[in-house]
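In: Fold the following for me, if possible:
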Amino acid sequence: MGTHVIKMPDIGEGIAEVELSVWHVKVGDMVVEDQVLADVMTDKAMVDIPSPVHGKVIALGGQPGEVMAVGSVLISIEVEGAGNVKESAQPAAVVKEAPVAATKVETVVESKPVAAPAPKAAVCQGPMVAREADERPLASPAVRKHALDLGIQLRLVRGTGPAGRVLHEDLDAYLAQGQSNASASVAAAYAQRTDEQQIPVIGMRRKIAQRMQDATQRAAHFSYVEEIDVTAVEELRAHLNEKHGATRGKLTLLPFLVRALVVALRDFPQINARYDDEAQVITRLGAVHVGIATQADIGLMVPVVRHAEARSLWDSAAEISRLATAARNGKASRDELSGSTITLTSLGALGGIVSTPVLNLPEVAIVGVNKIVERPMVIKGQIVIRKMMNLSSSFDHRVVDGMDAALFIQAIRGLLEQPATLFVE
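Out: Down below sits the predicted model:
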C-alpha cells in the first residue's frame, strides 16, 4: 500500500490561494476516481476538487474556512501500489485530520450538507418547529410567497435546507401533518428558549461579506429612485405570452428591463463602465454584459447575460432562466459569474417600495427593481388604475454625475412606459 497526496490545484487566473469551503469526505472513507472530495472557493466561484485515484482517506489537509495556498497538501489517500509520495515524506504538521465538529458546523452554512448530519439546532421532530414570534426563518422569496398563498406562518415550519432554510417540501410536510400537531406547535412557540448557535462566516458568505464591505468603503454610493408606469409593458408582455408563450417560452419583466438598459446605455456610455480605482482608469465598454443578481442557498450570486445588446426578448429570457438555475444549483462556472458591466437586481414579489442596492464593483451602476402595485393615478384630469413600479438604482459618484444618473433612469422610464420604443431603431 502507498500514499497518494493531492495538493491544492492551480485553478487559474493567477489565483495564489483559495478558501477550503466544505469537505465531502472524512478520514476513513473509501473514495473512487472522480468522486468530489471538497469544494473550494475562489474570488469568483465555488470549484469542486475530484479524486484522481481510488483509495481510503487517511488525512485531511485543512478545515472548512481555512485559506490554503495553491500547492499545499489538501488530502492524503491510501492507495494500492506505491502512491506518489514516500511515507517519510509526508509533512505531518501540514497533513492533518479536520475535527468532525468542524465539518458539522460547515453544513450549517454551505449548500451541500451531504457529509454530515443535520445541525444541532434543528432538533425538533417532524415538519413543525417553534420559533420566537419575531424570528424570521430563512426562506427564498418563492417559498415565502407560496407560504403566504397557503396561509402558513413560516415561523411554525421546520426548515430542512442549509442553515434551517425552509423549502417547498417543508411546506408540503407541514400541511400533511394535520391540525392536531399544529395546535401543539403553536403552544410551543410561546415557550422560553435559551439555545444559541454560532455560525462561522466562511465560504460564499465570507466572500459576499468581503465584497459588500469593499464596495461600500471604496465607492461613493448615491441612490436615485423613480416611479414608472408599467401598465403598457405588462400588457405587451401578457399579449406576447398568450401569442408565443407555448412555442417560445414565457416572458417575465426582466427581459424588457434588460432591453431597456441596452437601449438607454447607447446615450450614456459612461454608465456601462468599470472603474479601476487603483490605476485610476475608467473603461467604457460597447458590449452590455448584464449581471442578474440571483439568490441561491449559499448566498447572493451574479451570473452574467453576455452581449445583451445582441439578444432578442426570448433569447434574453432563456439565458436569464438558464443562468439563474445554474447559480441556484451551484453549477454556474467562473466565466458565467464574472465580466458584468452593469447589474440588475430584483426581489420579485418581495421587492418592497424602495431599496438601496450596493454596487457590484468594479461596475459603476446597479438598477434595482421593486414590486409592481396597482394604484389610482391622475392622467389628463381623470383618476385611473395603473400598474406602478419603482426603480431604485445606485451609482458610483466618482464616475457618474447625479444629472447623468437621473437622465439615464428617466430614459429607461420612457422606454418602459412606451414599450414600442424598445424596438425602434
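In: hey, let's count contacts and neighbours off CA atoms from now on
Out: OK.
In: which SS state does D34 fall under?
Out: Each residue gets one of three states, and D34 gets coil by DSSP: H, G, I helix; E, B strand; the rest coil.
In: Return the residues in contact with the nearest residue to D48 once chain neighbours are set aside.
Out: The spatially closest residue to D48, leaving aside those adjacent along the chain, is D39, at 4.7 Å (Cα to Cα, 6 or more residues apart in numbering). The neighbourhood of D39, defined by Cα atoms under 8 Å, 6 or more residues apart in numbering, consists of L20, S21, V22, W23, H24, M46, V47, D48, I49.
In: want to put them side by side, so please do this one too:
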Amino acid sequence: MGEHVIKLPDVGEGVAEAELVEWHVNVGDLVREDTVLAAVMTDKATVEIPSPVDGKVSWLGAEIGETVAVGSPLVRLEVEGEGAASEAQAGAAMADGEKEAPLADGTAEEGEDVAAPPKRPQPKAPTAKPAAGAVEAAAKPAPVTAGAPRSEGEKPIAPPAVRLRAKDAGIDLRQVPGTGPAGRITHEDIDVFVARGSRPAPAGLQRRTGEEEIKVVGLRRRIAEKMALAKSRIPHITYVEEVDVTALEELRGKLNAEKRADRAKLTFLPFLMRAMVKAIGEQPAMNSTFDDEAGIIHRHAGIHIGIAAQTPAGLMVPVARHAEARDLWDCAAEVNRLAEAARNGTATREELAGSTITITSLGALGGVVTTPVINHPEVAIIGVNKMMVRPVWDGGQFIPRKMMNLSSSFDHRVVDGWDAAVFVQRIKALLETPALIFVEG
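Out: Now for the predicted structure:
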C-alpha cells in the first residue's frame, strides 16, 4: 500500500488561496477516480476538487471555513502501489513542470523517509448546544408529555410549596404538565397553566431549550464581509421616488406578444437598464468606483451593470458588461443567461466581478420601500420595489395606475443629494414615457 497526496490546485489566475466550504468525504471512505472530495471557494466562484485515483481517505487537511494555500496538501489517500503526490484537476491545473510546494505540515517531499502525518480532527456538522440546566434533565427520564392528563390514581411529582400553591388555587395537579426532571411540576408550570386559563396545554406545545451553532463560511461569510465593508466605509444616502409604469407595462406586453422567436421575453429590468444607460450619459459620475484608501474616483466609460440575484447558495451579483452597447432584447437575454448561471453555480469569476453600478430587486416581494446597501466600491445602487395598482389623482378624479417605487442609495462622499435626485428623476421620466428610451442622442 502507498500514499497519494492530493494538493489544492491552481483554481484561478492570480489566486493564491481558497476557502474550504464543504467536505464530500470522511476519513475511512473509499473513493474512486473522479469522486468529488471537497469544494473550495474564491471570489464567489465555487470549485469542486475530484480524486485523480482510487483509494481510501486517510487524512483531511483542513476544516470547513479554513483558508488553504494553493499547493498545500488537502487529502491523503491510501492507494495500491507506491502512491504519489499530486494535485487534483479542478478546471485549472498548475503549469507543467512547476515545482510542487512543500507540504504545509512540514513533512518532506515524496521519496523521503517521514513519519506518518498526525490525524487532524474532522469537521463536524452543526449540533444543538444544550442550554444551562438542560444537561441534567437529559440524563434523567424524559418529562411527561405536555398537555397529557395523568391517569386516575397517578400521583403528580411536585415539591411541597408547589402542592400548597395548587391547593390554595384549586388546581388539580394531575392536569398540569410538568417540565422538570421526570415530569416534576415547578412554579413556572403553575404560572403557564394559570395563564392558559387552567386548561391543559395542547399536545406538542412544549418548551424548547438549547441552541444551534452555525459556522459562517463560504458565500455567506463573503456576503457578510462585503456588507460590513460597505456599511462601515460608505456613508449612504437613500432616495425614494414613485414611478408610474402603466405605459411601460402596456408597451412591454405588446412587445412580448409580437416578439420574434430569437428574442428573449422582456421583463422590467431591461427597460431599467436602458434608462440607466441614458441617465448615466448625462451624469457619468454615477458610473464610478471609489478607491477610498487612495482617495481616487475611477469614472468608467463602459457601463457594467451588476444584477443582484438570490440563489440557493446566497446573494450573488453577476455582471451584464457594456450595457451601453446592448439593445433592449440583448439586455433581456444577458440578464436571463446570468441569472441561470448564478442559480446553477456555473457563473465564472469574470461574470461575478467588475460591475460599475448595481440593480437590486426582490421581485414580487419587493415591498414598498427598501434601503439598498451599495456594492462596494461602487457609488450607486438602484433598488426596485413591488409594482402595485394604486388610485392616482389626475386632477379631476382618481384613476387606477400601476405604480412602483425606486429606492436608490448613493455614496454621499462622491454623490451630492441634489445629483442623486436629478439622476433618479431622469430615470423616472424615461420609465414613465418609455418611448424616450428608444430615442437616440
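In: Quantify their similarity with the TM-score.
Out: Comparison of the two superposed chains (TM-score structural alignment, normalised by the length of structure 1) gives a TM-score of 0.76, and 341 aligned residues with a Cα RMSD of 2.1 Å.
In: Just give me the closest of the contacts of D39 of structure 1 to W314 of structure 1.
Out: Taking Cα to Cα as the measure, W314 of structure 1 sits nearest to M46 out of these, at 29.0 Å.
In: Who are the contact partners of the nearest residue to the closest one once chain neighbours are set aside?
Out: On the basis of Cα to Cα, 6+ apart, the spatially nearest residue to M46 of structure 1 that is not a chain neighbour turns out to be V40, at 5.8 Å. Taking Cα under 8 Å, 6+ apart as the criterion, V40 of structure 1 is in contact with V18, E19, L20, S21, V22, M46, V47, D48, I49, G203.
In: For these, could you give me TSV that also reports distance to N181 of structure 1?
Out: Conversion of the contacts of V40 of structure 1 to TSV gives the following (distance: Cα to Cα, whole Å):
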residue	distance to N181 of structure 1
V18	46
E19	43
L20	41
S21	38
V22	36
M46	40
V47	42
D48	41
I49	44
G203	37
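In: Show me those that map onto strands.
Out: Applying DSSP state E to the contacts of V40 of structure 1, the entries found in strands are V18, E19, L20, S21, V22, M46, V47, D48, I49.
In: sorry, back to before: next, give me the two most distant ones among the contacts of V40 of structure 1.
Out: Taking Cα to Cα as the measure, those span a maximum distance of 14.8 Å, between I49 and G203.
In: between those two, which one's more packed in?
Out: Higher neighbour count among I49 of structure 1 and G203: G203, with 28 against 19, using other Cα atoms under 10 Å.
In: hang on, the more buried one packs against V18?
Out: No - with the criterion set as Cα atoms under 8 Å, G203 of structure 1 and V18 do not qualify as a contacting pair; they are 9.9 Å apart.
In: Give the residues shared as contacts by those two.
Out: Jointly contacting G203 of structure 1 and V18 under the rule Cα under 8 Å, 6+ apart are V40, M41.
In: one step back: among the contacts of D39 of structure 1, who's most crowded?
Out: Across the contacts of D39 of structure 1, neighbour numbers were computed from other Cα under 10 Å; V22 holds the maximum, 30 neighbours.
In: Let me know the secondary structure of the alignment partner in structure 1 of A342 of structure 2.
Out: A342 of structure 2 maps onto A327 of structure 1 when the alignment is built from TM-score structural alignment. A327 of structure 1 falls in the helix class when you classify it by three-state DSSP.
In: ok, A327 of structure 1 - contacts?
Out: With contact set as Cα under 8 Å, 6+ apart, A327 of structure 1 has these partners: T294, A296, M301, V302, P303.
In: Helices of structure 1, residue ranges please.
Out: Ranges of helices in structure 1, per DSSP state H, are 100-109, 141-150, 168-176, 179-188, 203-218, 231-248, 254-265, 313-328, 402-417.
In: In a markdown table, list these along with distance to I366 of structure 1.
Out: As requested, the helices of structure 1 are arranged in a markdown table below (distance: least, Cα to Cα, whole Å):
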| stretch | distance to I366 of structure 1 |
| --- | --- |
| helix 100-109 | 27 |
| helix 141-150 | 20 |
| helix 168-176 | 30 |
| helix 179-188 | 42 |
| helix 203-218 | 12 |
| helix 231-248 | 21 |
| helix 254-265 | 11 |
| helix 313-328 | 17 |
| helix 402-417 | 11 |
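In: Comparing these, which stretch has the densest surroundings?
Out: Each of these was given a mean neighbour count from mean count of other Cα atoms under 10 Å, and the largest, a mean of 22, is that of helix 254-265.
In: what range in structure 2 matches that helix?
Out: For helix 254-265 of structure 1, the aligned range in structure 2 is residues 269-280, judged by TM-score structural alignment.
In: again, but for stretch 150-170 of structure 1
Out: When stretch 150-170 of structure 1 is aligned against structure 2 using TM-score structural alignment, it corresponds to no residues at all.
In: What's the separation between the residue nearest to A38 of structure 2 when sequence neighbours are not counted and L60 of structure 2?
Out: Nearest in space to A38 of structure 2, with sequence neighbours left out and distances taken as Cα to Cα, 6+ apart, is W23 at 4.4 Å. Going from W23 of structure 2 to L60 of structure 2 by Cα to Cα, to the nearest Å gives 9 Å.
In: now do I305 of structure 2
Out: In this structure, I305 of structure 2 lies at 41 Å from L60 of structure 2, with Cα to Cα as the measure.
In: More neighbours: which of the two?
Out: Counted by other Cα under 10 Å, I305 of structure 2 and L60 do not tie: I305 has more neighbours, with 26 against 23.
In: quick one: the alignment partner in structure 1 of the more buried one from E363 of structure 1, how far?
Out: Matched to structure 1 by TM-score structural alignment, I305 of structure 2 sits across from V290. When distance is defined by Cα to Cα, V290 of structure 1 is 11 Å away from E363 of structure 1.
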